[in-house]
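K.L.:
need a 3D model of the sequence below.
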Amino acid sequence: MRRGRRRGARKRTWGQLLVVLAGLVVFAAAVGGAAGLGMVKSQVSQIPRVSVGLSLDLVGTSVDPERRGSTEALNFLLVGIDNAAGIDPDSPIHIDRDVNTLLTDSVILVRIDPDADRVAMLSIPRDLWVPIAGKGWSERVNAARGIGGAATLIETVSEYLGVPIHHYVEINFAGFLRIVNAVDGVPVEIAQPIRDDSLGLRIEQSGVITLDPDTALAYVRTRRPLTVAEGGDPANDGDWVRLGVWNDLERNQRQQEFMVATLKRAVEKGIRNPLTLRRVANELLDDDNPSITLDDRITVGQLVDLGDEFRSFPVDQIERYKLPVVDAAIDGKQVLLLQEEEAQSVLEFFKALSLAGVRVRILNGTRSGTVAGVEAELERAGFSVVDRGNADRFDVARTVVRHTEAAEDKATTLARYLEPAPLRELVAEIDGADVELVVGSDYGAVSDTPRDSAS
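P.N.:
Presented below is the predicted three-dimensional model:
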């Protein structure tokens, strides 16, 4: 069964995903298991935290030790800050820019789903026009953090796209440079010469080029690149012409491709080796100029558990998505508008409720039935069975899913996996569980895959 994997079965690691994408050596350290745990703890203590816990979806952020080892799917919001603090003043990064700016240069939603063996990333264009959470007006999404801090950015993205955000990771330019330096540059397939004088970017040849830190940052940031005209000479400034259509979507694609290339480079450099991890950690963390920030909910235990769940995850299997948008002008600003109907299929995986986050109490409603088999099927599918017992009667003909108004989404998720489709019952309160499953005589099975609807 695709969803039948239990802890202790084949493990994969996605730890190097976030260490390279966002400077999180603590995730990569989880790859080293027990050997790397001491280093994980010491590195976590050095990374600054931002208090955004109340803005995060608390599913997947529990510090309850009983929840350790669960296979809950998690959404991480990875944010690159357009801030050059701590960087050499002679660096081309400082060209035409304010060192104190707080705009978000990139916003990426990463979904980690151990139960489905899937890792996916979704780029959110910086010019996406969104309602700013709690403000009553709209602006480009890259302004949200500067308006109200990380919490406002989290709430803005979560509310507008309708996706839960469980953890927050922030990195500035200095952190990006340290990542690239730590892996000795990143080889990238350059299809054609590319240039952007405003960022100090100039690559005159095509092919696989190992980008140094400054060139790599300029490459992923450029929005108005040039290339050499057919038959032109790269040494002749007059032969450079516009490359592409100069929008955020092209840049997002370059960023995603660069992230995957960086992950591959990190694996090649042996980032799964604890000694290599320590070297990378020392490269990334700078007490005088911290460049990485984590949310105040993530725990060492969660990092290690996730590392155990995804041991040796193939980098090439990371899924990449982009939002469907259209160009528009609002209040004199060039912005991007979300095509909401088309976006739903893109957002479906990122919205999906983690099955491990659905806590089920099973109640037997038949005289001859037993709930032991039902419990086993639910757990194989990924649900969390927290209790079982008898219903208040034993002549239940049709299986029922009971739920409170607050747990409606969880009840819908459970119902979609049950065959045949159960009845639904709204109740005022359920103690100790999210939903109650009253097993009737019509109960068939827990399906491997959900139906399109709960009924």
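K.L.:
only C-alpha atoms from now on, for both contacts and neighbour counts.
P.N.:
OK.
K.L.:
now the helices: where do they sit in the stretch 51-200 of the chain?
P.N.:
All helices of the stretch 51-200 of the chain, identified by DSSP state H, counting those that start in this stretch, fall at 144-161, 173-182.
K.L.:
looking at those, which is nearest to His167?
P.N.:
Taking C-alpha to C-alpha, helix 144-161 is the member of the helices of the stretch 51-200 of the chain nearest to His167, at 9.2 Å.
K.L.:
could you list every helix and strand in contact with that closest one?
P.N.:
strand 129-131 (3 or more C-alpha pairs under 8 Å, 6 or more residues apart in numbering; DSSP states H and E).
K.L.:
helices or strands up against the strand it packs on?
P.N.:
Here strand 129-131 touches strand 138-140, helix 144-161, strand 333-338, going by 3+ C-alpha pairs under 8 Å, 6+ apart.
K.L.:
mind running it again at 7 Å?
P.N.:
strand 138-140, strand 333-338 (3 or more C-alpha pairs under 7 Å, 6 or more residues apart in numbering; DSSP states H and E).
K.L.:
buried set for that strand?
P.N.:
Trp129, Val130, Pro131 (16 or more other C-alpha atoms under 10 Å).
K.L.:
is it true that Glu425 touches Thr412?
P.N.:
No: the pair Glu425 / Thr412 is not scored as a contact, 11.2 Å apart, by C-alpha atoms under 7 Å.
K.L.:
quick revisit: the helices and strands packed on strand 129-131 into a markdown table, with extra columns for mean neighbour count?
P.N.:
Shown next, in a markdown table, are those (neighbours: other C-alpha atoms under 10 Å):
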| stretch | mean neighbour count |
| --- | --- |
| strand 138-140 | 17 |
| strand 333-338 | 18 |
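K.L.:
one more, please, to line up against the first structure:
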Amino acid sequence: MFLRVTSEDAHGDGKGGEARRGGGRTRLIRAAGALVACGLVLAMAGAGWAYWHLNQNIKSVDIDGALGSDRPARAVTTPAPSASASASPLPSGALNLLVLGSDSRSGRANAALGGGDSSGARSDTAMVVHVDAGRAGATVVSIPRDTLVTRPSCPLPSGGTTAVAYSSMFNSAYSVGGPACAVKTVESMTGIRMDHYLEIDFSGFAKLVDTLGGITVTTDQDIDDDKSHLHLRAGTHRLDGEQALALARTRHGIGDGSDLGRIGLQQKVVKALLEQIASSKLLTDPTALYRVADAITGSLTTDTGLDSLPELVRFAQSLQGLTSQNMKTVMMPVVPAASDHDRVVAKEPAASTLWESLR
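P.N.:
You can find the predicted model right below:
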């Protein structure tokens, strides 16, 4: 690089030096501007990549397309009033969701948490969540996976349909026909249209709890379960992701060892998770917010009505008034099955009365 020196500069009259100093300031300002512009471009690119990544995380199933029109009527929803005429109002009508915890062993992380490889998958946890109109209160109804039901004919992901199955275990619907069959079975049992479907797997749940820094749960009795590797004294505990998953899945260390005993624990875990999310300062910590969003979107399978980041955000915003204190948790009334005392059936008329109250 060569620097040209004029005769005036050489004689030292000061004018050339002043010009150079002015040119240096100009170059410094331009360089700073370029750095700021580069920073903005990188920030925008980073935000764009983060949005793309979170959006790509979400897996979905076209429940409406698979089941067609042979379903209960959809509830009528009314939008909440908006402070801005130009803003799109958030939905505020009553809403019903089927939330499943899948015991799939697919993938190394799920296999390790699930206790080894296993073919297929079942709905390890099933909850019908009814959100009240106004979306400030909700009722969560757990369906025991060992409930014997009439499983309706379901469309298969590979084409064709299944035959109607009588006295079939509830969680077999998912293993036979996937999410669409699980939804159709629940709708057949309850007479309630499931507006949305949400599924989370083993590793996704554990990762979410760990990303949130754990959850706090109080147990009413000692839990000693070698199969889930969970050993807790009665009392309050701070659990990491693997421990929280074990608590939601344990059945041999409590009660009579049946599926019914763990449902109360599952409901405790769900409430604790909601409380931890509500108490986290996510909106003031973009890095933590991204980690939580990555954990949530990476572990979810949804219906196509919630399969994009804007739709999930809008859905979450509509539920911002819902707290764990305003959530009622119950179990579908059941009695031992006459044909198999290791299984249960819906207790009537109590079960029908429950579903009618939600309708």
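K.L.:
rewinding a little: looking at the helices of the stretch 51-200 of the first structure, which is buried most?
P.N.:
Highest mean neighbour count among the helices of the stretch 51-200 of the first structure (mean count of other C-alpha atoms under 10 Å): helix 173-182, with a mean of 24.
K.L.:
now the residue positioned nearest the centre of the first structure: how far from Glu319 of the first structure?
P.N.:
The first structure has Val110 as the residue nearest its centroid, 1.7 Å off, counting by C-alpha atoms, centre = their mean. Remark: distance between Val110 of the first structure and Glu319 of the first structure (C-alpha to C-alpha, to the nearest Å) = 10 Å.
K.L.:
need the overlap of contacts for these two.
P.N.:
Ala120, Met121 (C-alpha atoms under 7 Å, 6 or more residues apart in numbering).
K.L.:
for the equivalent of His196 of the second structure over in the first structure, give me its contacts.
P.N.:
Aligned by TM-score structural alignment, His196 of the second structure pairs with His167 of the first structure. By C-alpha under 7 Å, 6+ apart, His167 of the first structure lies in contact with Leu56, Asn75, Phe76, Leu77, Asp295, Ile298.
K.L.:
so which of those belong to strands?
P.N.:
Asn75, Phe76, Leu77, Asp295 (DSSP state E).
K.L.:
would you reformat those residues as a markdown table and include neighbour count?
P.N.:
Shown next, in a markdown table, are those (neighbours: other C-alpha under 10 Å):
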| residue | neighbour count |
| --- | --- |
| Asn75 | 24 |
| Phe76 | 18 |
| Leu77 | 23 |
| Asp295 | 20 |
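K.L.:
returning to that earlier point: the helices and strands packed on strand 129-131 of the first structure: which one's closest to Pro225 of the first structure?
P.N.:
Nearest of these (C-alpha to C-alpha): strand 333-338, 18.1 Å.
K.L.:
and the angle from that closest one to helix 144-161?
P.N.:
30 degrees (axes from the mean of the first three to the mean of the last three C-alpha atoms, to 10 degrees).
K.L.:
mean shift of strand 333-338 of the first structure relative to the second structure?
P.N.:
By mean C-alpha distance after the TM-score superposition for the first structure, the fitted strand 333-338 of the first structure averages 2.2 Å away from its aligned residues in the second structure.
K.L.:
counting contacts, what elements does that strand pack onto?
P.N.:
strand 129-131, strand 325-330.
K.L.:
export those strands as TSV, with columns for distance to Val400 of the first structure.
P.N.:
Putting these into TSV (distance: least, C-alpha to C-alpha, whole Å) gives the following:
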stretch	distance to Val400 of the first structure
strand 129-131	39
strand 325-330	41
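K.L.:
all strands of the stretch 51-200 of the second structure, in order?
P.N.:
59-61, 95-102, 123-131, 138-142, 148-151, 165-169, 196-201 (DSSP state E, counting those that start in this stretch).
K.L.:
redo the helices of the stretch 51-200 of the first structure as TSV? Include distance to Arg416 of the first structure.
P.N.:
Formatted as TSV, the helices of the stretch 51-200 of the first structure follow (distance: least, C-alpha to C-alpha, whole Å):
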stretch	distance to Arg416 of the first structure
helix 144-161	23
helix 173-182	42
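K.L.:
quick one: closest of the ones you listed to Ala343 of the first structure.
P.N.:
With respect to Ala343 of the first structure, and counting by C-alpha to C-alpha, the nearest of those is helix 144-161 at 8.9 Å.
K.L.:
between strand 74-81 and that closest one, find me the angle.
P.N.:
Counting by the same axes, to 10 degrees, helix 144-161 of the first structure lies at 150 degrees to strand 74-81.
K.L.:
and the contacts of helix 144-161 of the first structure?
P.N.:
Helix 144-161 of the first structure has contacts (C-alpha under 7 Å, 6+ apart) with Val52, Ser55, Leu102, Leu103, Val130, Pro131, Ile132, Ala133, Pro164, Ile165.
K.L.:
cool, thanks, signing off.
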